[in-house]
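**Student:** sequence and computational prediction follow.
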Amino acid sequence: MKKNLIPDFLLFLRNSPTPFHATQNLKSMLESAGFEQILEKDEWSLKNNGKYFVIRGDSSLIAIELNRAVSENTGFLAVGAHTDSPCLKLKPNATKERFGYLQLNTEVYGGVLLNPWFDRDLSIAGKIVYKTKTGQIKTMLIDCKKPLAVLSSLAIHLDREANKKRSIDKQKMLSPILAPRSEGSNFQDLLISEIKKKEKIKTGLSLLTTDLFMYDTQAPAVTGMNDDFVSSARLDNLVSCFYACRALIDSKPSQNKLLICNDHEEVGSQSYIGAKGNFFKDVLGRVCKTPELYSRAIASSMLVSADNAHGLHPNFPERHDENHRPIINSGVVIKINNNQAYASNADTCSIIQNLAEKRKIPIQYFISNNEMACGSTIGPITATALGVKTVDLGLPTFAMHSIRELCGVKDIYSFYKLLLELYQEDLD
């Protein structure tokens, strides 16, 4: 197994504070492996043995590897993941002044576990659209990197019940402190300075719009007494994006392969770059060229929806079904929900189980406690939209949707190996 799998992943996490950055880093990985970028607006002339990728909206990506001619008997092995993670985003009018402090005005993105965001050194990253002095409109990504703001807790002396019943008012309490208010404190100037620094522009630009995210500056880390865990923000779901991309790149030529990394999964996928949009369907239709070949390709294909699973927390074992308790570092998790929150079924599970047994990859199963609501993934969305058979699987994880999540090193290797073998296996 490749020794640099973990260090490369930690670097990817650190350099991917937003879906935009994650997509750019996936693009760099693919280009280094010989994949060619193609544009949706152009005419496509795809070749056998060709390797391509398409980006939509700067934060969703599809990679294509054609090892066989697309014909009536040709299917695809596709792995789907998502580039976004729950977080705090900045509103358009991003600052406000209160009681002598300059504060940031945030909106909650997705189902964030909010308490861990307090008392962290936060920075800002995302997309900026600006106009040059010649009237050109340009887009760039920024990452301020340094700690800029803190969402400070109220001291225990001022809230004696904080450890018993802390309730977070999202409008009132989620305004990180950026600076004491003074003549030198201007947030827009900070953003313009980032543009000038990156683009080497001295004068003559104006800020038009932004799409900015807050993130924790604490670096990803391997942790535990025996280096058993990876601790970081955005493990859900950059762990799947990164290792699916690595598996695609490292796999031997066999069947036709796809990698789909959508944005907006954490907020319902309902956008032109989300799984409910037409991105995947449109790209696959153009690859297959005719409706007949498209329909037959779908019938011969399988999608692996790769997203994190809830590992059994030793302090809260009652939250899991007693017969389905995934343990970190005990294997990849196949996720099942008979109410179709996950798209796995007996046929697709058997394909994974059989391959895992042949390759000696440990497998676990997750199904919800009947008293607990179940989350969902892009799996059922894509299976419904395309009619493609699908399995949901992922890594067991603690503290999902926190600013600091935890997964297992052994599981990462098992996950990568399973995706690699799936891409290399002839499933026809």
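**Tutor:** Structure's in. What do you need?
**Student:** alpha carbons only for contacts and neighbour counts from here, please
**Tutor:** Will do.
**Student:** helices of the stretch 201-350 of the chain, residue ranges please.
**Tutor:** Along the stretch 201-350 of the chain, the stretches classed as helices by DSSP state H, counting those that start in this stretch are 235-250, 279-288, 291-299, 346-359.
**Student:** tell me which of those helices lies nearest to T377.
**Tutor:** Proximity of the helices of the stretch 201-350 of the chain to T377 was assessed by CA to CA; the nearest stretch is helix 235-250, lying at 10.6 Å.
**Student:** for the closest one, name the packing helices and strands.
**Tutor:** For helix 235-250, the elements it packs on are helix 5-14, helix 19-32, strand 76-82, strand 256-262, strand 405-408, helix 409-424, judged by 3 or more CA pairs under 8 Å, 6 or more residues apart in numbering; DSSP states H and E.
**Student:** try it against this one:
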Amino acid sequence: MTDAAACTARLLAYIDASPTPFHAVAESVRLLEAGGYTRLREEERWELAPGGKHYVVRNGSTLVAFEVGDAPVAEAGFRLVGAHTDSPNLRLKPNAAYAKEGYRQLGVEVYGGVLLASWVDRDLSVAGRVVLADEEQPRLLRVERPVARVANVAIHLNREVNSKGLCLDKQKHLPPLVGLVPNEGDASEDWLKAFLAAELGVSDPEAILGFDLMLYDVVPSTVAGLNGEFVCAPRLDNLASSHAAIEALLAAGAAGPVAFTRGIALYDNEEVGSASAEGADSPFLGAVLERIVLAQGDRLEDRHRAVARSLFVSADMAHAVHPNYRDLHEPRHMPRLNAGPVLKVNANLRYATLGTTAAAFLRYAREAEVPVQTFVNRTDLACGSTIGPITAARLGMPTVDVGNPMLSMHSIREMAGSADQAAMVAVLRRHFG
């Protein structure tokens, strides 16, 4: 197996272990601890020393990890990579269980910009976390067998579906079927708690006080294409970038210490605007960086000096050109799969890339002997955004937006190039020294 193939295999294993942001952080913690990182808690005092490798978790769904450099951050700065752990999906409502026409169903809300049609006729299950009355910490839950399905309606009952497209009413058409009512006239809605309790091995369903649960596709990630050119997986946006950040950080740390402090921030809630206590628009990362500065002295000026010497790489997936829809792309900025990472640029700062920060990323790529592509949205199409502009504004830190190219973004199953993950890791590895 080549290095690129091995990196891709690790990516797919990471994705399959991470059906929710909570699982993604748990898997990230496992990898970091295997690499020598130890946990810090926000409510405790931090004792930091050069060479120390640490991580801190908020809400179970956001993680910041860092390795303290040999030099004070006021003199050497930070080199950071940011990504996000969440992906668009369908999430259970608090009182989700109900019965209709003899079927048991789950009420769901749409989280983020979901390609809704891609969730129809899939083998779905439930994952997330459950809060129990007698336990301090929530429990992770992952039901591995398919238990839910958003069933399509037959073409005989919707004759115009192929000409007008599948139009789904979010309230009426998305609730999945999860079973049949066992006895006619039995519309009891306590079956969901009983099901969750059984899956958790809890004897009393009433011990369940709350949950954060979502649907996911149980089909594993895979390599595809005539020559294995593609990866097909859920949540590539943006677990691929989270995985690349972790791999690069661990590889850099294994190579030895450097003067600057390097780290990663894997945020929740990017897909819904980042405005949460654990999102990129929170003070979380800034507070962590400030505590690192304060551990080395007590001068507020040192924080500003450190930021001025720093660079933040916002890593989020990019739009590859689709051969069937090439007119949706700007003609001279058409990223292709397996052709290297993508610099993302927008004049209205929907991406944070500047000429200076782009140059820094290009230098890393040249050192790694990795080609780089550039994406600019068509002028007549609205541009998406990332954590990049939010981080640049909140921290005042120079930022560059990058990402690997992909197709089917925000589908339940997305598609990317099998060689691109190793390329991104190599460039981020240079960023980390």
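**Tutor:** Looks like it arrived, so ask away. Remember, it's a predicted structure, so these values are computed and weren't measured experimentally.
**Student:** re the thing from before, CSV for the helices of the stretch 201-350 of structure 1, including mean neighbour count and distance to N186 of structure 1?
**Tutor:** Converted to CSV, those look like this (neighbours: other CA atoms under 10 Å; distance: least, CA to CA, whole Å):
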stretch, mean neighbour count, distance to N186 of structure 1
helix 235-250, 24, 33
helix 279-288, 18, 39
helix 291-299, 17, 53
helix 346-359, 14, 54
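**Student:** as JSON lines, these with distance to Y109 of structure 1 would be great.
**Tutor:** Shown next, in JSON lines, are the helices of the stretch 201-350 of structure 1 (distance: least, CA to CA, whole Å):
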{"stretch": "helix 235-250", "distance to Y109 of structure 1": "14"}
{"stretch": "helix 279-288", "distance to Y109 of structure 1": "22"}
{"stretch": "helix 291-299", "distance to Y109 of structure 1": "33"}
{"stretch": "helix 346-359", "distance to Y109 of structure 1": "32"}
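**Student:** of all these, which one comes closest to P380 of structure 1?
**Tutor:** Across the helices of the stretch 201-350 of structure 1, closest to P380 of structure 1 is helix 346-359 (CA to CA), at 13.1 Å.
**Student:** quick one: the closest one to chain centroid distance?
**Tutor:** 25 Å (CA atoms, centre = their mean, to the nearest Å).
**Student:** what angle do it and helix 409-424 make?
**Tutor:** 110 degrees (axes from the mean of the first three to the mean of the last three CA atoms, to 10 degrees).
**Student:** so helix 346-359 of structure 1 corresponds to what in structure 2?
**Tutor:** With TM-score structural alignment applied, helix 346-359 of structure 1 matches the range 355-368 in structure 2.
**Student:** which residues touch stretch 210-223 of structure 1?
**Tutor:** 10, 13-14, 17-18, 87-90, 92, 120-129, 145-147, 228-233, 403 (CA atoms under 8 Å, 6 or more residues apart in numbering).
**Student:** any buried residues in whichever strand or helix holds P94 of structure 2, and which?
**Tutor:** With elements taken from DSSP states H and E, the one containing P94 of structure 2 is strand 89-100. Buried positions in strand 89-100 of structure 2, judged by neighbour count with 16 or more other CA atoms under 10 Å: N89, L90, R91, L92, K93, A97, Y98, A99.
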